[in-house]
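A.B. asks: A predicted structure for the sequence below; I have some questions about it.
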Amino acid sequence: MSEIEQRRIDPCSCGSGKRYKHCHGAFPAPWNDILEKGFQAGKARHDAEQARRRHQQGHGKPIISAKLGDVQFVGVGNSVRYGTWKTFEDFLDTNLKLVFGKHWADKELAKPENERHPLFSWIAEYARQLDLAPAAPSGIKTMKSVGAHSAYFGLAYNLYLLQHNSELKRRLLRRLRLRSEFHGAYYETCVAATCILAGLKLELEDEGDASSTHCEFYAVEPVSGRKFWVEAKSRSPGKDHTNIRDQLYKAFKKSADVERIVFVDLNVRDETLDETVADVLTSAVRECELTMTIDGQPTPKAFIFVTNFPAHLNIQAKPPRRMIVPLGFKRPEFGVGVGYRTVEEAFKAKRAHAPLYLLMDRFKAYSIPSTFDGEIPQFSFGTAKRRWVVGEEYTVGDTEGLFVLESGIVLPESKEAALVFKHGGDLVIHRDTLSDAELEAYNAHPETFFSILDRNARKERPETQLEWFEFAYSTYKDTAKEQLLEFMKDAPNIEELRELDQDELAIRYCGGFARGACPGSH
């Protein structure tokens, strides 16, 4: 059999018993080294791209898109949209208008302005702000975000996430089109989007089944299969208090067969809330635990998230902060103000409810992607160029030859990049000035600025015992039990430690590390 006919995965024809690719078909040693380095470099860049995409697009299905000439194709669930969109927001604008429909829009526009659906005031203010914004050479306008922009594109992104990851139910769309029910339905899309971005799979209820009460949807953690019953309640706007008793009562009136999550939106202007809001809400929930009953029966347990993001209440102003307060209803192990005896106990409680903490993180970090492919916008839209890529070859100054970029850090204060190059066996440090656009790109995604994933880039120093614990655990969680015992060989209870499994031993070691790094309260 000739080498051309010999498949690389077949046994080698020489009779050695090895596969051809590991025998007479093996690449020479230098080629093996080159291929290995190329593979590792490609993998590092892929890991960086995936991390950046998750940061922008969350843990649900990624944006699926392709470009042919000037035409952009975007997957939406099982369908495909196409158009000449330059940014992902351009696509979201088109998609939202398709969802609501031209017939509905024409009927609303025929009404007097003060009777129209709130969506039209958002669109008008956004268009006004966009007209004032300067255009870049690429034709893309950059404007400061205001409440109208956040509210409008927030709804557009939420609808896309539902279409792409689950389903946009007709009942929800009917409520969104009704002015009287819009804000409650809008909040439901916010909660659904948060669950999707946290990686939870949505299971929607049968709208035609009138035999029982329904939650908004079920949310399932895909790895463990843990299932949550999710309800979203938004208060009417403009109230001068933070009482959520009515919303909790209405949520608890519905039957649930799994763990409950109840989201309640305060729907008040941000400036009406002060630093006591978490304490006030905690006291209110404790009072409800003691006094509230449902049809004469005790109220059920629940995980409660009280939120506030009233961008729609001041559409001309800068978007307000995103507030979320976690509270345990008859769940003493969860929420603000819970006291744990040790940092190990606090970590275990947090890990036991990891999907809930990820929900909080995704709500606080919620943002709308600008690009289709997850690239940093400044690089994607041409305001900056990705000049420095770890693993690539460069000329450095007036020195002859090519230098391989080994690593780099950004020094924001001096607007410079400190770059470490390798040339033969020598390392050379070179500094290069960054443009304002490059610095903006770094600030947006410092961990992937050099096209590899650097989890420590601009990482803030831990402040609490729990933060120190999590910092240590990320390093030692997979360390072999024998190595951990070696680290702890001088502990007075070493014999007891030998009986623990690897995970518990890592937790004990990190607990000691955290107490040493941050004595006092955790």
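C.D. replies: Noted; the coordinates are in hand.

A.B. asks: for the rest of this, base every contact and every neighbour count on C-alpha atoms.
C.D. replies: Noted.

A.B. asks: distance of Leu266 relative to Asn95?
C.D. replies: According to CA to CA, to the nearest Å, Leu266 and Asn95 sit 29 Å apart.

A.B. asks: ok, second structure coming up, stack it against the first:
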Amino acid sequence: MTNACECGSGRTHRECHGHYFNHLDLLSPAVQEISSILGNSDFNAAIAVSHKREYGYGRLPESWVKDDVRHVRVNNITYKSAYWRTFNDFLFSFLQISFGRDWWQAERSKPLTNRHPVVQQFTQYEEAEKASSRGSSGLFSIEPSGPMAALMALAYDLYLCAHNEKIPKPLLERLKSAQHYEGALYEAHVIGIFARAGFEIAFEDETDKRQSHCEFTATNKGTGRKFSVEAKAVTSRSARAGASAEPPRLRGKLYDALLKQADHPRMIFIEINRAISPKESIPEWAPHFVEQVRQAEIDMMVGDTPAAPAYLYVTNRPLLVGGAKAKVGYEVGSAGFKIVDFPPERLRGIINMQRARMLHIEAYQVFQAMQQLSSVPNYFSEHPIASFLRSVHSEKRAKGFRHPLDAFDFLFRTYHGTDKNLLIEWMSDYVPPWELNGLNQLQLAELYCAGMAETMFADLHRTAR
């Protein structure tokens, strides 16, 4: 028998606020400061939090050293080498293993310009390594170009895919095709997002030609809700990619994604491959994104039917634009296509944002993972102290709350269990009693913390100015 959540949503506690608490480190990193956890002498909890912030909510890397040989377990297969000093060393080897040693060697034997893009990128990395010098630790320090970063990102995404589920054969075949490589590169990236966000991934049967399919089905481990996921990418060869003066065309990609058969609520990802301007506080593509989505909500039809609603995510990861001189960058955006309260920031007031977040907790969780888990770690998981120290350093650099919901989470963690009568007493001077008496304890706690958060967040930003 399952327990209903006290907020009255009709969902179980595990599906609702219980799930919310289980994922606070991803949803709101400001809530559980590692220094505060250490203040309670809970070193193991501090290590667990630091691991989540670096690796997310999928399976942690499993690695150990025996007789000076590094062992790494990927799902149920163990790989080993005496030459893997960093996690990146292993990832490069795993990339070659995934593509197949014979295929890799065959590509290496070709003239450089005829090689597959991923092998060209690896060659670029080797040349950069030769041109660099070793530091005191004996390791190379290289500033990666865009293509080199694409290579490392692909290696990590394939590892995440294999470690949490499996690498589907059709994905590998598309990756090996120079023509389909960039689209498959993006699909692997989206799979990596869901693996790190704590979703189970089930790939569609692409041999079934009776109907079209989305890329995969993602199941949230906390709520059990399933989503049909589709990924579309504007390639670097497009006339609208890079530094093009033409605005990005998102509508066509959205339409193509909506054509696919979906058995569950849709999550659609679109890569736009635009040059990143370091001078712009708001990405130049953002207004076009909003304008095109809002217009499509009004008039987009799929066949004879109005287009279905979807959670829409846009990424800008132009790693292959500009060749070897491409700059590394990552921008993200989200929108609710025919979903009026996603993202929660579309609503006014923290209490409304919180209620919208709980209604769309899985979609919010995905977007937070995109924002916070975009880098590739370079450490094996049995280095807990290093992971811990990096998290502490990151906390010292952070000032205040980044988002109004961070302030809410900080307060709600303390007051979510406060006695109902006490909450009513605290709010009675600000809210009419007849409005409070109809709320249960958890709803009262949300209302109280939202009001406090409004004041706290406003005061912090006035002080910052």
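C.D. replies: Arrived safely. Predicted model only: the values in this text are computed from it and were never measured.

A.B. asks: before we move on, the earlier item: looking at Leu266 and Asn95 of structure 1, which one has more neighbours?
C.D. replies: Each of Leu266 of structure 1 and Asn95 has its neighbours counted (other CA atoms under 10 Å); Leu266 has more, 24 against 18.

A.B. asks: pretty sure the more buried one contacts Leu313?
C.D. replies: No: taking CA atoms under 8 Å as the definition, Leu266 of structure 1 is not a contact partner of Leu313, at 11.9 Å.

A.B. asks: ok, now which ones touch Phe227 of structure 2?
C.D. replies: By CA atoms under 8 Å, 6 or more residues apart in numbering, Phe227 of structure 2 lies in contact with Thr217, Ala218, Thr219, Asp263, His264, Pro265, Arg266, Met267.

A.B. asks: which stretches in the stretch 151-300 of structure 2 count as strands?
C.D. replies: Remark: strands assigned in the stretch 151-300 of structure 2 by DSSP state E, counting those that start in this stretch are 199-203, 216-220, 226-233, 266-271.

A.B. asks: still on that earlier bit, ChimeraX command to pick out the buried ones of the contacts of Phe227 of structure 2?
C.D. replies: Restricted to buried positions by 16 or more other CA atoms under 10 Å, the ChimeraX selection for those reads:
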select :217,218,219,265,266,267
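
A.B. asks: shared with structure 1, which of the contacts of Phe227 of structure 2?
C.D. replies: When you map these onto structure 1 and apply both residues aligned by TM-score structural alignment, their matches' CA atoms under 8 Å, the shared contacts are Thr217, Ala218, Thr219, His264, Pro265, Arg266, Met267.

A.B. asks: quick one: map the fourth one onto structure 1.
C.D. replies: Think His264 of structure 2. Mapped onto structure 1 by TM-score structural alignment, His264 of structure 2 lines up with Val258.

A.B. asks: contact partners for its match?
C.D. replies: Lys227, Phe228, Trp229.

A.B. asks: go on, Ala335 of structure 2?
C.D. replies: Ala335 of structure 2 touches Val290, Val293, Tyr311, Leu312, Tyr313, Phe342, Pro343, counting by CA under 8 Å, 6+ apart.

A.B. asks: just the buried ones from those residues?
C.D. replies: Buried, going by 16+ other CA under 10 Å: Val293, Tyr311, Leu312, Tyr313, Phe342, Pro343, out of the contacts of Ala335 of structure 2.

A.B. asks: now what about stretch 416-429 of structure 2, what contacts it?
C.D. replies: The contact list for stretch 416-429 of structure 2, computed with CA under 8 Å, 6+ apart, reads Pro433, Leu436, Asn437, Asn440, Gln441, Leu442, Leu444, Ala445, Glu446, Tyr448.

A.B. asks: and which of those residues is nearest Tyr55 of structure 2?
C.D. replies: Glu446 (29.7 Å; CA to CA).

A.B. asks: measure how far the helix or strand that closest one falls within is from the centre of its chain, please.
C.D. replies: Per DSSP states H and E: Glu446 of structure 2 is located in helix 441-464. The chain centre lies 27 Å from the centre of helix 441-464 of structure 2; the measure is CA atoms, centre = their mean, to the nearest Å.

A.B. asks: now, which of the contacts of Ala335 of structure 2 lie within helices?
C.D. replies: Mapping the contacts of Ala335 of structure 2 onto helices (DSSP state H) picks out Val290, Val293.

A.B. asks: Throw the contacts of Ala335 of structure 2 into CSV and include distance to Phe87 of structure 2, thanks.
C.D. replies: Listed next are the contacts of Ala335 of structure 2 as CSV, based on distance: CA to CA, whole Å:
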residue, distance to Phe87 of structure 2
Val290, 39
Val293, 40
Tyr311, 33
Leu312, 32
Tyr313, 29
Phe342, 36
Pro343, 35
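
A.B. asks: nothing else from me, thank you.
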